[in-house]
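Engineer: model the structure of this input:
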Amino acid sequence: MTRELLKGNEAIAEAAVRAGLDAYFGYPITPQTELLEYLARRMPELGRAFVQAESEVAAINMVYGAACTGKRVMTSSSGPGISLMQEGLSYLAGAELPAVVVDVMRGGPGLGNIAACQSDYFQVTRSAGHGDFRPLTLAPATIQEAIDLTGLAFDLAERYRMLVILLVDGNLGQMMEPAELPPFRQREPSLPEWALGGAEGRPPRIITSIYLQPEALERHNLALQAKLAAIAEREQRSSGMYLEDADLIVVAFGSAARVAQNAVEAARARGMAVGLFRPITLSPFPSRRLARLAPRARAFLVVEMNAGQMIEDVRLAVGERAPVRFYGRMGGVEMLPDEVVQAIEQTMHDTRVTKNGARRLDVEVRS
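Structural biologist: Presented below is the predicted three-dimensional model:
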């Protein structure tokens, strides 16, 4: 295998094809439309199903129907389209159906703009629909990682029979980088035992998310919560750099983590003991590893392309053991490494005397 120059949206689409994607249903919206356009050509070439639905509502319900057959299914959209899918996403979760959803984030709220942003964090980690559940959410920072996590998304969806969201932003969807695509997977033709495919010669199977008796629905919810607890125990993923001696730890995901990495490198060159912690699973959030770092760090700086959403999960993990500060840009405004370096310097200055027994300070740091 060789590395080639790949565009983010198209790389994710081809990675899904090679991971065994059987059916795709979607509706065009910038900045993810290239993903849909790529699959509109690629899926029929391989004799697989592609449908451009009349809306995002239709697309997610087509995903629901196809997922009932045990096939590998996917849709993709951006913030406004994901909002329209919320009911269907909840139905998928309630029926315990495996499916992959790609969210290529744009600026909001409302129609906003088509610039890169990270303001869908709450939407894809807190619920992605009504009811007591959370999806499993993966956040790559490079095109190579987006390729790798696309394959993992399908594996996790099938392993746990649940919704998995691949969360990228417009920068990653539109940019081009050298990356390596995996070979085509050879998959077993047999369907899982729960799937619908005709009841001849076996008892009928029922897939549903409706439980009219409260006691029955409570039992179902308890089972779902047990599954989420198992996922939180097994599937927390993160990466880091310069964490061993860091007085200040910058926490960022996706494209913001790329900017933060450059800022951390620049700060280290100036003699500052700064590290970078990058969550890869946003749900479940990698709180165990972050909590272990909290007693050793003087402070944490959360860097996001939004008004501060992931910061809530960082605060829950860190607790009262260190101050947690925030730096962010909104509306698709691109942040620069120099801005983050300034926020690092300000945070280190403000927290220099709070190493031991630090109280949390919630003052925002902005340029």
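Engineer: CA only for contacts and neighbour counts going forward, please
Structural biologist: Will do.
Engineer: you'd agree Ala223 is in a strand?
Structural biologist: No: per DSSP: H, G, I helix; E, B strand; the rest coil, Ala223 lies outside any strand segment and is helix.
Engineer: burial check on it, number of neighbours?
Structural biologist: Residues lying near Ala223 (other C-alpha atoms under 10 Å) number 12.
Engineer: could you measure from it over to Ile207?
Structural biologist: 15 Å (C-alpha to C-alpha, to the nearest Å).
Engineer: next: Pro178.
Structural biologist: Counting by C-alpha to C-alpha - Pro178 and Ile207 are separated by 42 Å.
Engineer: equivalent analysis for Arg219, please.
Structural biologist: 16 Å.
Engineer: give me the residues contacting stretch 149-159.
Structural biologist: Here stretch 149-159 makes contact (C-alpha atoms under 8 Å, 6 or more residues apart in numbering) with 12, 15-16, 19, 72, 97-100, 138, 140, 162-166.
Engineer: hmm, which of those are the buried ones?
Structural biologist: 12, 15-16, 19, 72, 97-100, 138, 140, 162-166 (16 or more other C-alpha atoms under 10 Å).
Engineer: now for those residues: which two are most distant?
Structural biologist: By the measure C-alpha to C-alpha, Leu97 and Pro140 form the most distant pair in the buried ones among the contacts of stretch 149-159, at 23.3 Å.
Engineer: rewinding a little: tell me the one of the contacts of stretch 149-159 nearest Tyr211?
Structural biologist: Of the contacts of stretch 149-159, the one sitting nearest to Tyr211 (C-alpha to C-alpha) turns out to be Leu97, at 16.1 Å.
Engineer: list the contacts for that closest one?
Structural biologist: Tyr64, Ala67, Cys68, Ala157, Arg161, Met162, Leu163.
Engineer: this one next, for a side-by-side:
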Amino acid sequence: MSDKVLMKGAEALAEGAIQAGCRYYFGYPITPQNETPEYMSRRLPEVGGRFVQAESEVASINMVYGAACAGVRVMTSSSSPGISLMQEGISYISGSNVPCVVMNAMRGGPGLGNIAPAQADYFQAVKGGGNGDYKRIVFAPSSIQEGVDLFVDAFELADKYRMVVMVIVDGLIGQMMEPVEFKTRIDVSTLKTPEWATVGRHGRDHANIITSLTLDAAGLEQWNLKLQAKYAQVELTESRIEEYQMDDADYAIIAYGTMARIAKTTIRIARAKGIKLGLLRPITVWPFPAKQIQTYVGKLKGTLTVELAYRQLFEDVQLALCGKIPLGWYGRGGGVVPGPQEILAAFEEQFGKGR
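Structural biologist: You can find the predicted model right below:
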């Protein structure tokens, strides 16, 4: 596909994964991302791939684990409580040092909550969620097109670092429709089976064994140190941020995903009123672009974190800035999405007229 086509987010992201070389998908239905497995069930057989609807999210992630150990490009997707059920498997995959991609179309919570868009899974995504000391790269696209593009990076980085990469969108991005272009198509015939994969001997004098179980404490510590060194390299090289109207900004909104899109309208309204407001949008929420945000210390009079959650993104902003810039916060929960004027009113309430 080369021309732009109008697609629903959940379907376009699925096609983006296929164009990125994904040929195996294991999942279980849950709103608001049901169109992703439905689309995969039709498209994967057309490109020589395999789709399996598992009996649960727990089964899905363990099937992903098995395929990842075989060295193929594999993914699953779910929404909030479904991702919660996958946390043990994600920890196993991380502990086993194998690559995969997971997509979360976040919905309102906690608990079963509702199917409206939210960002309250931020902690779950960036702080781990499962047991043990592990990290995963987390992309947070703010449009369907960016999500499609980032799926290529997601699979490439998963393979490069042999780790879990998560793509988080809220339900709004999953359900809206936008024109998208599939710019990159990975030729799967060029993807080589890695040396570490569990695919039998194939002429080797040994068979690979992959496990996350290490009973020796000293041995497990050494394994953890290797993982931490890898994560440190990811933090050093893979953080990404968008800077919008920041050249002359006195204040900045910090937001990601859908909230960043809405915040851009807030900024245009604010600038029409003479308020020099800009946007810092994390594209990776792990690794968090702390250093890029820190470059504005001494330049900004204040920042306003805006999110569809209660002070989750705010905590990472707070840690990054260490009180060196006045911090404000505004959020809505339960699937309520604020409009641009509402965000501007929150800014003016906390920072005056921004002059």
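Engineer: rewinding a little: return the subset of the contacts of Leu97 of the first structure lying in strands.
Structural biologist: Leu163 (DSSP state E).
Engineer: now list the buried members of the contacts of Leu97 of the first structure.
Structural biologist: Of these, these count as buried by 16+ other C-alpha under 10 Å: Tyr64, Ala67, Cys68, Ala157, Arg161, Met162, Leu163.
Engineer: residues touching the second one, list them.
Structural biologist: So the one you mean is Ala67 of the first structure. Val73, Leu97, Pro98, Ala99 are the contacts of Ala67 of the first structure under C-alpha under 8 Å, 6+ apart.
Engineer: could you check how far it is from Tyr38 of the first structure?
Structural biologist: From Ala67 of the first structure to Tyr38 of the first structure the distance is 22 Å (C-alpha to C-alpha).
Engineer: same deal with the fourth one?
Structural biologist: Remark: distance between Ala157 of the first structure and Tyr38 of the first structure (C-alpha to C-alpha) = 23 Å.
Engineer: quick one: map Arg201 of the second structure onto the first structure.
Structural biologist: If you follow Arg201 of the second structure across to the first structure using TM-score structural alignment, you land on Ala199.
Engineer: could you tell me where stretch 338-346 of the first structure falls in the second structure?
Structural biologist: Mapped onto the second structure using TM-score structural alignment, stretch 338-346 of the first structure spans residues 341-349.
Engineer: leaving aside the residues next to it on the chain, what's closest to Cys100 of the second structure?
Structural biologist: Nearest residue to Cys100 of the second structure in three dimensions, chain neighbours excluded: Val164, at 5.1 Å (C-alpha to C-alpha, 6 or more residues apart in numbering).
Engineer: and stretch 123-130 of the first structure, which residues are buried?
Structural biologist: Neighbour-count burial for stretch 123-130 of the first structure flags Val124, Thr125, Ser127, Ala128, Gly129, His130 (criterion: 16+ other C-alpha under 10 Å).
Engineer: shouldn't Arg281 of the second structure be in contact with Gln245?
Structural biologist: No: checked against C-alpha atoms under 8 Å, the pair Arg281 of the second structure and Gln245 is beyond contact range at 11.3 Å.
Engineer: helix, strand, or coil at Ile168 of the second structure?
Structural biologist: Assignment for Ile168 of the second structure (three-state DSSP): strand.
Engineer: roughly how far does the aligned residue in the second structure for Pro323 of the first structure sit from Asp149 of the second structure?
Structural biologist: Residue correspondence to the second structure (TM-score structural alignment): Pro323 of the first structure is matched to Pro326. Between Pro326 of the second structure and Asp149 of the second structure the distance is 35 Å, computed by C-alpha to C-alpha.
Engineer: the more surrounded of those two?
Structural biologist: Using other C-alpha under 10 Å as the criterion, Pro326 of the second structure and Asp149 rank with Asp149 on top: 22 against 15.
Engineer: list the residues that contact the spatially closest residue to that one that is not a sequence neighbour.
Structural biologist: Spatially, and ignoring its direct neighbours in sequence, Asp149 of the second structure is nearest to Gly16 (7.0 Å; C-alpha to C-alpha, 6+ apart). Contact partners of Gly16 of the second structure, counting by C-alpha under 8 Å, 6+ apart, are Gly147, Val148, Asp149, Phe151, Val152, Phe182.
Engineer: now, which of those sits nearest Ala263 of the second structure?
Structural biologist: Of those, the one sitting nearest to Ala263 of the second structure (C-alpha to C-alpha) turns out to be Gly147, at 18.5 Å.
Engineer: tell me the SS of that closest one?
Structural biologist: helix.
Engineer: that one contacts Ala14, correct?
Structural biologist: No: counting by C-alpha under 8 Å, Ala14 is not a contact partner of Gly147 of the second structure; they are 9.8 Å apart.
Engineer: what's the overlap in contacts for these two?
Structural biologist: If you check Gly147 of the second structure and Ala14 against C-alpha under 8 Å, 6+ apart, no residue is contacted by both.
Engineer: pull the contacting residues for the match of Pro323 of the first structure.
Structural biologist: Lys301, Gly302, Thr303.
Engineer: do the same with Gly130 of the second structure
Structural biologist: So Gly130 of the second structure contacts Gln87, Glu88, Ile90, Ser91 (C-alpha under 8 Å, 6+ apart).
Engineer: quick one: which of those residues sit in helices?
Structural biologist: Counted as lying in helices by DSSP state H, out of the contacts of Gly130 of the second structure, are Gln87, Glu88, Ile90, Ser91.
Engineer: and the gap between the last one and Phe26 of the second structure?
Structural biologist: Going back to what we said before, that points to Ser91 of the second structure. Ser91 of the second structure sits at a distance of 17 Å from Phe26 of the second structure (criterion: C-alpha to C-alpha).
Engineer: repeat for the third one
Structural biologist: Distance, Ile90 of the second structure to Phe26 of the second structure, by C-alpha to C-alpha: 14 Å.
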